[in-house]
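In: take this sequence and fold it.
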Amino acid sequence: MHALFSFDSLISLFTLCLLEIVLGIDNVIFVSILIGRLPANRHLAARRIWMIAGILVRSGLLLGLGWLVTNGNKVLFSIGHWGFSIRHLILIAGGLFLLFKTVQEIHEKLEGGHEEAAVKEGAGQSFGAIMTQLILVDTVFSFDSVITAVGLAQQVIVMITAVILAMIIMFFFSQTIANFINRRPTLKILALSFLIMVGFSLLFEGLEPIHHSHIDKGYIYFSMVFAFGVELLNTRARKKAQSKKSGK
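Out: Below you'll find the predicted structure:
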């Protein structure tokens, strides 16, 4: 426990906590959108389950750190000269799943007239089914962030502590993010478009043995912030125009 409060460990803890939150932004958006399909009285329970499951999944992966370091990038099979590992397969599956679910959500939003049906479908799909989808996506992002975190900290207890703190912070702000997006349909479409970029990024990274390239996630987050900033400016401009009209 003393190692947790050393200067180096505290720096690692702070860095990893920020890393988990930044890497979890796309996850929080996806969670907020899916939870929005549930009845309002189930939102809090869904977020609690998501937080607890996120902590357990990440902690489990970190406890198996030795196995991940040894086998996470170990080639399972090869197609020609391309060798694929467990990490590659999980990223490919996660990217395809995220692309499918996001395009499905965009289709339902743009079709119009199906909003209530979508909510009822989400309820009919069962609370457990939606939570399974959330946990599946969270597991994908957990695997990716845990492997990234291996080089930032040496003690597993530091990593697990950072995960717990990050998940608690995201839990408390997830409802704020959800309400903010749900009040602004354009932002919801932008968020979904951002998730398409994330899904493609995961798929692209999973196919790394073929193209030997990498997409820096900083570009994706910059694109998201820039697009959201433009939309916020548009929203402010519309409010000013409406207030001028009402003033007349």
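In: CA only for contacts and neighbour counts going forward, please
Out: Fine.
In: now for residue 16: which residues touch it?
Out: The contact partners of residue 16, by Cα atoms under 8 Å, 6 or more residues apart in numbering, come to 149, 152, 153, 159, 162, 163.
In: thinking the third one is in contact with residue 10, fair?
Out: Spelled out, that is residue 153. No - when contacts are counted by Cα atoms under 8 Å, residue 153 is not listed as touching residue 10 (10.1 Å).
In: which stretches in the chain count as strands?
Out: Ranges of strands in the chain, per DSSP state E, are 75-79, 82-85.
In: so for residue 125, which of the ones you listed sits nearest?
Out: Closest approach to residue 125 among these (Cα to Cα): strand 82-85, 33.1 Å.
In: got a list of contacts for that closest one?
Out: Contact with strand 82-85 is made by 72, 73, 74, 75, 76, 77, 78, 209, 210, as judged by Cα under 8 Å, 6+ apart.
In: what distance do you get for the spatially most central residue of the chain to residue 87?
Out: When Cα atoms, centre = their mean is applied to the chain, the residue found nearest the centroid is residue 27 (1.5 Å). Relative to residue 87, residue 27 is positioned 18 Å away (Cα to Cα, to the nearest Å).
In: any idea how far residue 72 is from residue 132?
Out: To residue 132, residue 72 is 23 Å away according to Cα to Cα.
In: just want to know which of those two has more residues nearby.
Out: Applying other Cα atoms under 10 Å to residue 72 and residue 132 shows that residue 72 carries more neighbours, namely 17 against 12.
In: nearest spatial neighbour of residue 114, chain-adjacent residues omitted?
Out: In this structure, residue 114 finds its nearest non-sequential neighbour in residue 108, 6.6 Å apart by Cα to Cα, 6 or more residues apart in numbering.
In: and for the one you found, the neighbour number?
Out: Counted with other Cα under 10 Å, residues neighbouring residue 108 total 15.
In: got the contact list for it?
Out: Residues near residue 108 by Cα under 8 Å, 6+ apart: 114, 115, 118.
In: my read: the second one touches residue 109, true?
Out: It refers to residue 115. Yes - Residue 115 is within contact range of residue 109, at 7.1 Å (criterion: Cα under 8 Å).
In: run this one through as well so I can compare:
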Amino acid sequence: MLDLASLDFAVLLTSHGIIALLTLTALEIVLGIDNIIFISIISNSLSVPAEQRKARQMGLALAMITRVLLLLSLSWVMSLDKPFITVLEHPFSGRDMVLLIGGLFLLYKATVEIRAKVQGHDEEHSKGKKKKLRTLGGVIVQIILIDIVFSLDSVITAVGMSNEIVIMILAVMIAVGVMMLAAGAISSFVEKHATVKMLALAFLVMIGMALVTEGMGEHINKNYIYFAMGFSVMVEMLNLRMMRNRILKDTEGN
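Out: The predicted model follows:
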């Protein structure tokens, strides 16, 4: 574990340090989008709005704590790239195993949610029959599990972008703060529009597949994923606007 007393805060007063901080913060926010989508969907499964907010805030706070702890344990994080186990002559590192398990978990959760939507019922109800309600504790546990996966990817990116621990930690804290402010609005928007929620679930399937693929040793350029997500969101926004205009015209016609 890194000694906190050895951190150099003077770098934050240099132009290089400020530029690095702004760049890394922006990158961390982009990398945190998939985390926000997952937290929004899983927290909306709670029946009480106050618990939904609590789950989102606790989930993002835990994400920040996990990232900071990983940054303070850089030597251990970097060792995760070393071969950990060999299966059918293919070596898997600790990072590969985390990405593989996390990707499979995301695929499972997204598939279950999509199935519930396609069948025309929420997870709490199935044709009028009451199902077991999710608890705040259960939701938090799931958020913690996926936070570990997203945090590992985020920290490794931060290490590749900067050599200063102070900049990395501050960038993570600012990024999570921004995500906390945006999470509520994103969560409400996703829950309000059924097609947007289905699109978000499709994103989770795509992200899960990307994590599994990377866990198997095949690198995927994240820019392709972000471009696909951005393009899909633009198309969905056009669809929402078209439906809203159609409703307004029908209302005026009546």
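In: now the TM-score, please.
Out: In this superposition the chains share a TM-score of 0.92, using TM-score structural alignment, normalised by the length of structure 1; 241 aligned residues with a Cα RMSD of 1.6 Å.
In: out of the contacts of strand 82-85 of structure 1, who's nearest residue 181 of structure 1?
Out: The closest of the contacts of strand 82-85 of structure 1, once distances to residue 181 of structure 1 are taken by Cα to Cα, is residue 72, at 35.7 Å.
In: just give me the match in structure 2 for the closest one.
Out: Structural correspondence for residue 72 of structure 1 with respect to structure 2 (TM-score structural alignment): residue 80.
In: now swap in residue 13 of structure 1 and tell me
Out: So residue 13 of structure 1 corresponds to residue 21, using TM-score structural alignment.
In: now residue 195 of structure 1
Out: With TM-score structural alignment as the criterion, residue 195 of structure 1 matches residue 204.
In: got a list of what its match touches?
Out: Shown in contact with residue 204 of structure 2 (Cα under 8 Å, 6+ apart): 34, 37, 38, 106, 107, 110.
In: helices and strands around the lengthiest helix in structure 2, which ones?
Out: Longest among the helix segments of structure 2 by residue count, using DSSP state H, is helix 222-253. Helices and strands touching helix 222-253 of structure 2, by 3 or more Cα pairs under 8 Å, 6 or more residues apart in numbering; DSSP states H and E, are helix 194-215.
In: what comes up buried for the helix it packs on?
Out: Judged by neighbour count (16 or more other Cα atoms under 10 Å), helix 194-215 of structure 2 contains these buried residues: 196-215.
In: same question, stretch 107-122 of structure 2
Out: 107, 109, 110, 111, 113, 114, 116, 122.
In: aligned to the second one, what sits in structure 1?
Out: I take that to be residue 109 of structure 2. Per TM-score structural alignment, residue 109 of structure 2 is aligned with residue 101.
In: the equivalent of residue 176 of structure 2 over in structure 1: neighbour count?
Out: Correspondence of residue 176 of structure 2 to structure 1, assessed by TM-score structural alignment: residue 167. Residues within reach of residue 167 of structure 1, counting by other Cα under 10 Å, total 23.
In: and residue 167 of structure 1, what does it touch?
Out: Counting by Cα under 8 Å, 6+ apart, residue 167 of structure 1 has contacts 21, 51, 54, 55.
In: so what corresponds to residue 48 of structure 1 in structure 2?
Out: When structure 2 is aligned by TM-score structural alignment, residue 48 of structure 1 is paired with residue 57.
In: ok, that match - contacts?
Out: Taking Cα under 8 Å, 6+ apart, one finds residue 180 in contact with residue 57 of structure 2.
In: please tell me how far it sits from residue 109 of structure 2.
Out: Counting by Cα to Cα - residue 57 of structure 2 and residue 109 of structure 2 are separated by 20 Å.
In: in the contacts of strand 82-85 of structure 1, find the pair that's most separated.
Out: Within the contacts of strand 82-85 of structure 1, two members stand farthest from each other by Cα to Cα: 72 and 210, at 17.8 Å.
In: separation between the match of residue 195 of structure 1 and residue 55 of structure 2?
Out: Distance from residue 204 of structure 2 to residue 55 of structure 2, by Cα to Cα: 19 Å.
In: now swap in residue 226 of structure 2 and tell me
Out: Distance from residue 226 of structure 2 to residue 55 of structure 2, by Cα to Cα: 26 Å.
In: ok, the two, which is more surrounded?
Out: Taking other Cα under 10 Å, residue 226 of structure 2 and residue 55 do not tie; residue 55 has more neighbours (23 against 17).
In: dump the residue contacts of the nearest residue to that one once chain neighbours are set aside.
Out: Leaving out its chain neighbours, the residue that sits closest to residue 55 of structure 2 by Cα to Cα, 6+ apart is residue 43, at 5.9 Å. When contacts are counted by Cα under 8 Å, 6+ apart, residue 43 of structure 2 touches 51, 52, 53, 55, 56, 139.
In: any idea what residue 43 of structure 2 aligns with in structure 1?
Out: Taking TM-score structural alignment, residue 43 of structure 2 has residue 35 as its aligned residue in structure 1.
In: cool, residue 69 of structure 2 as well?
Out: So residue 69 of structure 2 corresponds to residue 60, using TM-score structural alignment.
In: what does residue 136 of structure 2 correspond to in structure 1?
Out: Checking TM-score structural alignment: residue 136 of structure 2 goes with residue 127.
In: wait, that match touches residue 38, no?
Out: Yes - between residue 127 of structure 1 and residue 38 there is a contact at 7.4 Å, judged by Cα under 8 Å.
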